[in-house]
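Colleague: sharing a sequence plus its predicted fold:
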Amino acid sequence: MKVFGITGWKNTGKTTLTERLVAEMVRRGLTVSTVKHAHHDTDIDQPGRDSHRHRLAGAVQVVLASPLRWALMTELRGAPEPPLSDLLARFDPCDLVLVEGYKSSPHPKIETHRAATGRDPLAASNPSIRAIARDAPVDHPLPQFDLDDVSAIATFILSEVSL
């Protein structure tokens, strides 16, 4: 299982690029899984549903299963957030895991950058960033791709992870 990340400042197109890369990689015949890191409180469960009630009652883990999908929810209950490596260990075998977020983790990444943010690229201080997907050229020596050139970005990523 190979791992490659998509990182960048808020509102620079990380999720859109991740979604488009998944579709492109699947089109190329690969099995792809994803990790989405959120810095804020998030809940995939719905208040009032049975599984939500189980969690509120104190269950540490709840599996929600249906004929179409299943999800395992784990309540940290004050424990520290697990490292990315622990989460990756839970994945079923696949060709590639695309990780959105986790700026400081050491896995290789591409940075999304938009000129409108007015921010310098993260790549200036993050050696795990291998390229920049941007809406306008930036002053940085790393390879750069247009944010919309998903095919070229996918080819770059697959080359980086030897797939």
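Modeller: Great, that's in hand.
Colleague: hey, let's count contacts and neighbours off CA atoms from now on
Modeller: Will do.
Colleague: ranges for the strands of this protein?
Modeller: Applying DSSP state E to the chain gives strands spanning 2-8, 32-36, 61-65, 70-74, 96-100, 109-113, 129-134, 144-146.
Colleague: redo those strands as TSV? Include distance to residue 81.
Modeller: Shown next, in TSV, are the strands of the chain (distance: least, C-alpha to C-alpha, whole Å):
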stretch	distance to residue 81
strand 2-8	19
strand 32-36	14
strand 61-65	15
strand 70-74	11
strand 96-100	16
strand 109-113	21
strand 129-134	23
strand 144-146	33
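Colleague: dropping in the other structure now:
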Amino acid sequence: MRILGLAGWSGAGKTTLLKGLIPELRGRGLRVSTVKHAHHAFDVDVPGKDSHTHREAGAEQVLVSSANRWALMTELRGAPEPPLAELLARLNTVDIVLIEGFKRDSHPKIEVHRAANGKPWLHPDDPRVLAVAADVAPAALPHAHLDDIPAVADLVLRFAEPL
């Protein structure tokens, strides 16, 4: 299993890029999974559902299953957020795992950058940024335009590293 992160400031286009990359990589015959870092207040469960009631009653884990999918929710209840390596270890084996967010972690990354955001580049301060997907080209790193999904997929396959 190989991993590669897409790191960038909010609004740079990471999720939009992933939306195009996943089917592109699948079309090349690869099995793809993702890990997404979310804001503190995110929730996949909703009030009124039995699973939500179970969690609110104090269950540490709730596994919801149907004929289409299953999901395991684990309440941290004050424990620290698990490190990225621990989260990756919970995934089924696939060809490549794309990581959205976790920009401060030390894994191989493609920086996603949009000039209109006015945010600074990440790569000058992060040696694990190996390439860039942006609407402007940096001088020192391999790059592809944000909208050129096949070219970004080529960068993903070039720079993804074994877990």
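Modeller: Perfect, thanks for sending it. Since the structure is predicted, the reported quantities are computational estimates derived from the model, not experimental observations.
Colleague: quick one on the thing from earlier: distance to residue 52 of the first structure and mean neighbour count added to the strands of the first structure, as JSON lines?
Modeller: Output for the strands of the first structure, formatted as JSON lines (distance: least, C-alpha to C-alpha, whole Å; neighbours: other C-alpha atoms under 10 Å):
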{"stretch": "strand 2-8", "distance to residue 52 of the first structure": "30", "mean neighbour count": "23"}
{"stretch": "strand 32-36", "distance to residue 52 of the first structure": "21", "mean neighbour count": "17"}
{"stretch": "strand 61-65", "distance to residue 52 of the first structure": "9", "mean neighbour count": "13"}
{"stretch": "strand 70-74", "distance to residue 52 of the first structure": "10", "mean neighbour count": "12"}
{"stretch": "strand 96-100", "distance to residue 52 of the first structure": "26", "mean neighbour count": "21"}
{"stretch": "strand 109-113", "distance to residue 52 of the first structure": "34", "mean neighbour count": "28"}
{"stretch": "strand 129-134", "distance to residue 52 of the first structure": "38", "mean neighbour count": "24"}
{"stretch": "strand 144-146", "distance to residue 52 of the first structure": "42", "mean neighbour count": "19"}
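Colleague: OK, contacts around the residue nearest the centre of the first structure?
Modeller: Residue closest to the average C-alpha location in the first structure (C-alpha atoms, centre = their mean): residue 100, at 1.9 Å. Residue 100 of the first structure makes contacts with 5, 6, 7, 14, 15, 18, 34, 35, 36, 37, as judged by C-alpha atoms under 8 Å, 6 or more residues apart in numbering.
Colleague: does the second one really touch residue 101, like I thought?
Modeller: Just to be clear, that refers to residue 6 of the first structure. Yes: assessed by C-alpha atoms under 8 Å, residue 6 of the first structure is found in contact with residue 101 at 6.3 Å.
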